[in-house]
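# can't give you the sequence, but here's the structure:
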């Protein structure tokens, strides 16, 4: 799988960074000064030695042709993935116009074509040998013949434990409301952590995760009692749904099972398409980093969500360059209603990523809101729903918190339909990011196509396209 002719930009390289400090440090290393013995190959490998604080330079090698996204190895002690040296080497390799060798007089002098040194070749050969073994049908693990009766008994025992946990959760929620929400602020986080531990014991990880989220709401700012009550209501709805799942329609019952944390059904049939990478971002808690990657099939018209996880302090393995498209198979999570038909895994990749030549079709804000409502009808616990808005203009809405004078007021932004009267408010969390101002600057008062997530707090813009261009601007 050659990388010749596949052009990367600095934004696409820096999109792989696990955090802002890594982007800044990687940018400083994206020059020839600290590097020696750099090179790249037609097989999609890039390598080099980077001078560090010690006497020995750091050995950095990257496989940019990996089917799940770039893979990295570096002898530095950093626990970030990719480290600043890998980011710097990729920036040096990409240069101002694309990969080494793609433009005479460009970055070819900094990262010339050639054969990898022994230390890089050993890592590449070992990695690709492992990948070939994992894909080989002959190497698939031999599974013991399943015992249907034993499996049924295990499922029954787990259902009984989950039922006991849901019953206890209902009692604890009732006690909280009976005593008043102010008691939650007095009890501190310990109340929720102990309740979450009980849900883990009941083998209901979905309930445990939602309980832990409640612990961050008390004393979180103005209006926290209302937010706590909303989340308690959703948690009560989920626990009650489990306890009365036999009365629910089959699709909703399946949603409840998945939201509680029972195993997902078997994967569906792989879908091959040219998948455009629309957005990628991480959410971090004390134990886990979750990476969300949104892709859109140019032929199928399907939008899919790829999730990847990393332990605390480490970035997830999957990383795809925003604005690129790849010919690959996606394996959907069957008819998993909790993912609402969106969740998928990246399967076999047939070509290296190449620049996308278009954009997903968009909808007016009113229609996008209606589709979000339909999704909530089928899954009340849905956090976000993807939407591409066509011909919208970022505009300031009403202000809040500043009185009549407007002094100190917070501006509420919205995406207004350029051809109508509907608009979607931008979520407060998104309005505080620098990406909002990038969106405003890109528009300059002209309509844009914007991809993002609809949520109960508003729209979270993640990528945008100016009229007449196919270049994806990451927000």
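On my side now, so go ahead. Owing to the predicted nature of the structure, the values given are computational and were not obtained by experimental measurement.

# Every contact and neighbour count from this point should use C-alpha atoms.
Fine.

# If we ignore the residues flanking it in sequence, what's nearest residue 341?
Nearest residue to residue 341, sequence neighbours excluded (CA to CA, 6 or more residues apart in numbering): residue 335, at 6.2 Å.

# Use this one as the comparison:
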């Protein structure tokens, strides 16, 4: 596949410019009550919206874009309510960890609550647009001197507007200034994506249904899993946890042997506590899954289980590195805010590339760089040892910062080897 074709597929959507209207800075509210900001974006990562950096394969032929590690998953409303309760936000419809949310059978009351929340999110999105305009008017250089206070205050406003997804993205903006060479470009790109999400919410009635559902999910509104139950023998591809000061999030990737569908299960625990859901990697689960609405419909809810997880010889069907890059590019057309897609790579070899690593097609051609954090993890050395220079099958997440390997299988018979 030519470099031009891969670039055309993998370019993220952005907007031409951030809007111009301004609003005076208001409401110095309790930003300090918010959770700790996520880790910053490191220097040297590729641009999201403006292009794709080509990475040459070991033979110098072909190229594949840099991709990204784990996707920013949407936290369900109940988790955000728990967090809001911990931080003392007396928002309508929120409750602390010991006070379950009241359930009413009155559909009219539920409709009114949903309308009130939508109005608050709209007000928050409008204010955020104005703050983005203020940021550009003052110049991005000033953003590096403002510190985290400005971002935390804005994030607090989005929490008050009951838009936790917007709040999370604002906190991530605060981690970019002075984070390494090229940070103003990355900040501008993230602002453009945030502006795109704001506009998607404000014009959600004009969007296709799947894209509108994705926008609702990205701002922090979670619908119920409405897809019909799909029974399959689900191979447990990977399981790993991420944590911040508020929550521990567990991601479990599954692949249906008969349906050829890949699904993501999310579960949550309090900070420092592991979530309850545990599925052993490499085993197969006979169960039903129901998908959530949104583009791609990959997130799912685990339904009825017909048998405990058992051993299997099933392996995911793999792609080449250039096909993986194309898959990510195609996914961005349906979800411009997508950080990564699940991908299995077939017959790849871990290869040293200067200060980093990449997975190169064993047959030559192209390669995908591994995310920078992968190089410091024990899983990389397990992958290198498993390969021993021979091609292996690797499942992971492919996005704009690189490929994050999660599980690998040897070239011959052998069990799955977790890498995370």
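Happy to help now that I have it. Keep in mind the model is a prediction, meaning the values are calculated, not measured.

# Now check structure 1 for the residue matching residue 229 of structure 2.
Here residue 229 of structure 2 is matched to residue 270 in structure 1, going by TM-score structural alignment.

# just to revisit the earlier point, what's the helix or strand for the residue nearest to residue 341 of structure 1?
Using DSSP states H and E, residue 335 of structure 1 maps to neither a helix nor a strand.

# can you give me the strands in the stretch 301-420 of structure 2?
Using DSSP state E, counting those that start in this stretch, the strands found in the stretch 301-420 of structure 2 span residues 340-353, 356-361, 367-369, 392-399, 402-409, 417-418.

# quick check: angle from the fifth one to strand 356-361?
With axes from the mean of the first three to the mean of the last three CA atoms, to 10 degrees as the basis, strand 402-409 of structure 2 and strand 356-361 are set at 60 degrees to each other.

# Would you check the span in structure 1 matched by strand 402-409 of structure 2?
Counting by TM-score structural alignment, strand 402-409 of structure 2 falls onto residues 458-465 of structure 1.

# could the strands of the stretch 301-420 of structure 2 go into JSON lines alongside distance to residue 318 of structure 2?
Shown next, in JSON lines, are the strands of the stretch 301-420 of structure 2 (distance: least, CA to CA, whole Å):
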{"stretch": "strand 340-353", "distance to residue 318 of structure 2": "4"}
{"stretch": "strand 356-361", "distance to residue 318 of structure 2": "11"}
{"stretch": "strand 367-369", "distance to residue 318 of structure 2": "14"}
{"stretch": "strand 392-399", "distance to residue 318 of structure 2": "7"}
{"stretch": "strand 402-409", "distance to residue 318 of structure 2": "11"}
{"stretch": "strand 417-418", "distance to residue 318 of structure 2": "16"}
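
# Please identify the deepest-packed of the ones you listed.
strand 367-369 (a mean of 31; mean count of other CA atoms under 10 Å).

# Show where that strand falls in structure 1, residue numbers please.
Counting by TM-score structural alignment, strand 367-369 of structure 2 corresponds to 423-425 in structure 1.

# what's the mean distance for that stretch versus structure 2?
Average distance, stretch 423-425 of structure 1 versus aligned residues of structure 2 after superposition (mean CA distance after the TM-score superposition for structure 1): 1.5 Å.

# Can you give the contact residues for that stretch?
With CA atoms under 8 Å, 6 or more residues apart in numbering as the test, stretch 423-425 of structure 1 has contacts from 365, 366, 369, 412, 413, 414, 415, 416, 417, 458, 459.

# that older thread, how close does the residue nearest to residue 341 of structure 1 sit to residue 295 of structure 1?
Applying CA to CA, to the nearest Å, the value for residue 335 of structure 1 to residue 295 of structure 1 is 18 Å.

# higher neighbour count, the two?
residue 295 (27 against 19; other CA atoms under 10 Å).

# which residue lines up with the more buried one in structure 2?
Alignment note (TM-score structural alignment): residue 295 of structure 1 maps to residue 254 of structure 2.
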